[in-house]
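Chemist: Test case, fold it:
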Amino acid sequence: MKVKVESSRIVRPRYEDGAAAETEWMPLSVFDTVTYSENVAIIYAFRPPNPPSAALEDGLARTLAVYREWAGRLGRGPDGRRAVLLNDAGVRFVEATVDAPLAVAVPFRPSPEVKRLHPTIDDGPVEELLQVQVTRFSCGSMVLGFASNHSIADGQATGNFLVAWGLATRRLPVEPLPVRDRSTRFMPRDPPIVGFQHRETEYKVPAQPKKREADGGEVDYEVDYEEEEEEIGAAAHDKIKVHKVHFTKEFVARLKARTSSGLPPSRRGYTTFESVVAHLWRAVTAARGLGAGETTNIRLSVNGRARMRPPVPRDYFGNLVLWAFPRCDAGDLVSRPVQHAAELIHRAVVVVDDAYFRSFVDFASSGAVESERLVPTADSNQLVLCPNLELDSWLGINFYDLDFGGGCPFFFMPSYFLMEGTLFLVPSFLGDGSIEVYVGLFENHLNEFKKICYDIA
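Modeler: The predicted model follows:
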């Protein structure tokens, strides 16, 4: 697929009254600073007719006037805390073309080629917090590549922004307006109540420099392993592949029925999320060949909006995600029925409630992170997670509601993301309740996973 970039420019907020907004610092919340500090890219595909780029750019400028953070720049405020400078510096808007029909040119499957459909995010820090690429094809179809900094917004907030962009492009009011109080909403309690373990959960002690004895002497000295780690990472990188699995509506229904069989009548059955994740956890563990005596865990994102009390509005703009970590002996996980895995997931997620979120706020605001030099466990520099997994579910996010005037997208997918042990759950573009799963594993493990991923044990 040959993508020709036609133009690249900065789009700044456009205010209805024409007056520029005041420049100010907005501190990041504790949830913003504990999440992955990386750029994340997603891909949309639209059938014709599609609006001209001028209309998309105008709608983006109007939306940025409401979601100012995207047009700002990350830095440290006057108090030294990480913050967004709301200076309306703008976002990047790229126009590109492909001299071929969409159906012929675009691989609607995990492939490095899809990375050509969004601005580059792999070449180090990017100044703009949001970049978009509009690629038009000879058939009139359009692909939107959306790349954004995760420190600014989680999936829920990003989905809300995209819907707002569609409304603004159609000259409709942006409703409801985002809730933009990240710097004041999550205040620690007085006195603080840290009732859960947050060290080695959301935070960890950074790895210490390794030492090695010098030849012919007894003095240890520090060794720089950065070059060695890069070589190991490059070798692993070449062996990791991403595969898309399609679970039909019927398969999901059978899986839920199997997972919930045997529960007492008073007990609610396991959810789609719990059932599907339990099945995937067992299948990946089996495909990896992990056995008894080796512990495996899975990092699951938990949205705090509905869990905190009082609930945080769905339109809150920022990050509000923590994680649940169900864990199990690998041999036990595979040998016992899927209900066992689903119950481990259910219990781990239930614990991440209002009390847990409040405890995290108190701990993260206590000064312990700074004094102990703790760093987030959410580390995007990791390349291999085996024997563990990380799963992000986008099943409840309104990504398919984006409409620029020609209708909603007919396809949606994450970019090609190479990290062994990562899984993305995405609602199928068929809109019938089926699910797409993007699975990143070592190639030999992935081949085994393909053989067993549709077996309901």
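
Chemist: For the rest of this, base every contact and every neighbour count on C-alpha atoms.
Modeler: Noted.

Chemist: Pull the residues that contact whichever strand or helix holds Glu228.
Modeler: Take DSSP states H and E as the rule and Glu228 turns out to sit in helix 226-239. Residues outside helix 226-239 that contact it (Cα atoms under 8 Å, 6 or more residues apart in numbering): Leu383, Val384, Leu418, Met419, Phe442, Glu443.

Chemist: Let's see this one next, to set against the first:
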Amino acid sequence: MKVEVLNSTLVAPSEETPRTGLWLSNLDLAGHRSHKPLVYYYPAPTPGNKDGADFFSPDRLKAALARALVPFYPLAGRLHVDEGGRLQINCNGEGALFVVARADFTGEDLFQNYQPSPEVRRMFVPSASSSDDPLAVFQVTFLKCGGVVLGTGIHHMSMDGMGSFHFIQTWTGLARGLNISEACPLPPMHDRTLLRGRSPPHVDFDHLFYSPAYLTGLPRPYVTRVYSVSPKLLENLKSRCAQGVSTYGAITAHLWRCMCVARGLEPCSDTRLRVTANVRHRLRPPLPRHFSGNAILRDLVTIKVADILSQPLGFVADAIRKRVEDINDAYVRSVIDFVELELEKGSLQAAPGHLMPESDLWVVSWRGMHMYDADFGWGAPRFVVPAEMFGIGTAYVMQHSDKDDSIAVMFSLEPRYVECFEDVFYKG
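Modeler: Model (predicted):
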């Protein structure tokens, strides 16, 4: 598979935007210090379809992008170290990177048995790794079949998943011809000082996830597979849990158990699940829903392998639920202060993925995200998927691309465990 870059340009905001240093919170600094690589696949329009005219015109997309960068002006800036040595965003209006490319293969070649990988990322998401690189990078790749892949990379320190999809919704709405108040009725709120630490900081809980002591894993090769959870399988999983269990809880409990079996973990050992919680509504007072910074907190659920395997599935799902429910204002403030102390010591480790111990699992839910609302005027995408996983033992739970009631689970695992995992996942 070959992708040829045709042109590359920086797109600046279409109007004057604030020129200032944007303070980053401890939750911004504790996240992944890299771009989140996603790919959106849009099949070729059917012959005679009036919506196919000027299909994915780069000029139309760039014009809309320039307008979207006005309310989302930090994405046109660059990472910068302030006078005190702390990272911030220099909102200088330099712009986002926009690349146009063409490929010598079809959408079916790539997406029939899609697997995220470093190669997919290299083909579709422009490279950006230094502090001088844009915080937002985009690439429109025209495929041999007439379809398009849009690759997006938004730096995780600039905003979390909710903020990113808010930006994409704004961009696509403007491309469809909406005015800015229609495309973005709730402008993003960029002030992160609402998440400033206390003075002096005080830590009231244990926060192993954010501690360097947690990094006990070693880099290992892995493969990624996509597993469908049919409505029938989901109903079966939920029936084995307490009434009202969430889809995420039931699927994650099942995934956790299958991982323990496939890896052959010792029953007397501990296994840990990384959970990710949106804390906007958990703070007092709550953050605005349109808060654009990182309002994501990560934590660990620890259970003995023997209990994962022998207790009812509902026991595991309930342990996940209780841990997430315990993340309240006091807990979030304690995390912020813990990170502050780690920053002062210079020992903060930003959200490791590939160094997880073999006993652990990280499951992120994208259900509820408006992923498939990304209509630039030529229809919704058929697939929205990560271009590359964060590392081994990570999983995404998301709505299946066919938009029925089924769920897709994207999971990265060591190759030698895949066959056993699949057997347990579907056959029990």
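
Chemist: What residues sit buried inside stretch 417-428 of structure 2?
Modeler: Buried residues in stretch 417-428 of structure 2, defined by neighbour count with 16 or more other Cα atoms under 10 Å: Val418, Phe421, Glu422, Val424, Phe425.

Chemist: gap between the aligned residue in structure 2 for Arg305 of structure 1 and Tyr114 of structure 2?
Modeler: By TM-score structural alignment, Arg305 of structure 1 lines up with Arg280 in structure 2. Using Cα to Cα, to the nearest Å, Arg280 of structure 2 is found at 33 Å from Tyr114 of structure 2.

Chemist: one step back: which helix or strand lies directly C-terminal to the helix holding Glu228 of structure 1?
Modeler: Next element after helix 226-239 of structure 1 (DSSP H and E): strand 240-247.

Chemist: Skip ahead from that following strand and say which helix or strand is next.
Modeler: Scanning onward from strand 240-247 of structure 1 (DSSP H and E), the first element met is helix 249-260.

Chemist: The stretch 1-150 of structure 2: helices as residue ranges?
Modeler: In the stretch 1-150 of structure 2, the helices defined using DSSP state H, counting those that start in this stretch lie at 26-29, 58-68, 107-111, 118-124.

Chemist: Deepest in the core, which of the ones you listed is it.
Modeler: helix 26-29 (a mean of 23; mean count of other Cα atoms under 10 Å).

Chemist: And for that one, what's in contact with it?
Modeler: Taking Cα under 8 Å, 6+ apart as the rule, helix 26-29 of structure 2 contacts 87, 156-159, 195-197, 293-297, 336, 339-340, 350.

Chemist: quick revisit: and the contacts of helix 226-239 of structure 1, which of them are in helices?
Modeler: In helices, defined here by DSSP state H, the members of the contacts of helix 226-239 of structure 1 are Glu443.

Chemist: Quick check: the two most widely separated of the contacts of helix 226-239 of structure 1?
Modeler: Leu383 and Glu443 (14.1 Å; Cα to Cα).

Chemist: ok so, going back, kindly indicate the member of the contacts of helix 226-239 of structure 1 with the most neighbours.
Modeler: Using other Cα atoms under 10 Å as the neighbour criterion, Met419 leads the contacts of helix 226-239 of structure 1 with 24 neighbours.

Chemist: Report the aligned residue range of structure 2 for stretch 278-290 of structure 1.
Modeler: Going by TM-score structural alignment: stretch 278-290 of structure 1 matches residues 253-265.

Chemist: Name the residues of that stretch that are buried.
Modeler: Ala253, His254, Leu255, Trp256, Arg257, Cys258, Met259, Cys260, Val261, Ala262, Arg263, Leu265.

Chemist: And these, which is closest to Val81 of structure 2?
Modeler: Closest to Val81 of structure 2, out of all of the buried residues of stretch 253-265 of structure 2 and judged by Cα to Cα, is Trp256, at 40.0 Å.

Chemist: mind checking which helix or strand the closest one is in?
Modeler: Trp256 of structure 2 belongs to helix 247-263, assigned by DSSP H and E.

Chemist: How far off centre is that helix?
Modeler: 20 Å (Cα atoms, centre = their mean, to the nearest Å).

Chemist: Next one: the closest residue in space to Asn50 of structure 1 that isn't next to it in sequence from Val174 of structure 1, what distance?
Modeler: Nearest residue to Asn50 of structure 1 in three dimensions, chain neighbours excluded: Gly406, at 5.4 Å (Cα to Cα, 6 or more residues apart in numbering). Per Cα to Cα, Gly406 of structure 1 is found 18 Å from Val174 of structure 1.

Chemist: Those two - which one has more neighbours?
Modeler: For the pair Gly406 of structure 1 and Val174, the greater number of neighbours falls to Val174 (18 against 13), based on other Cα under 10 Å.
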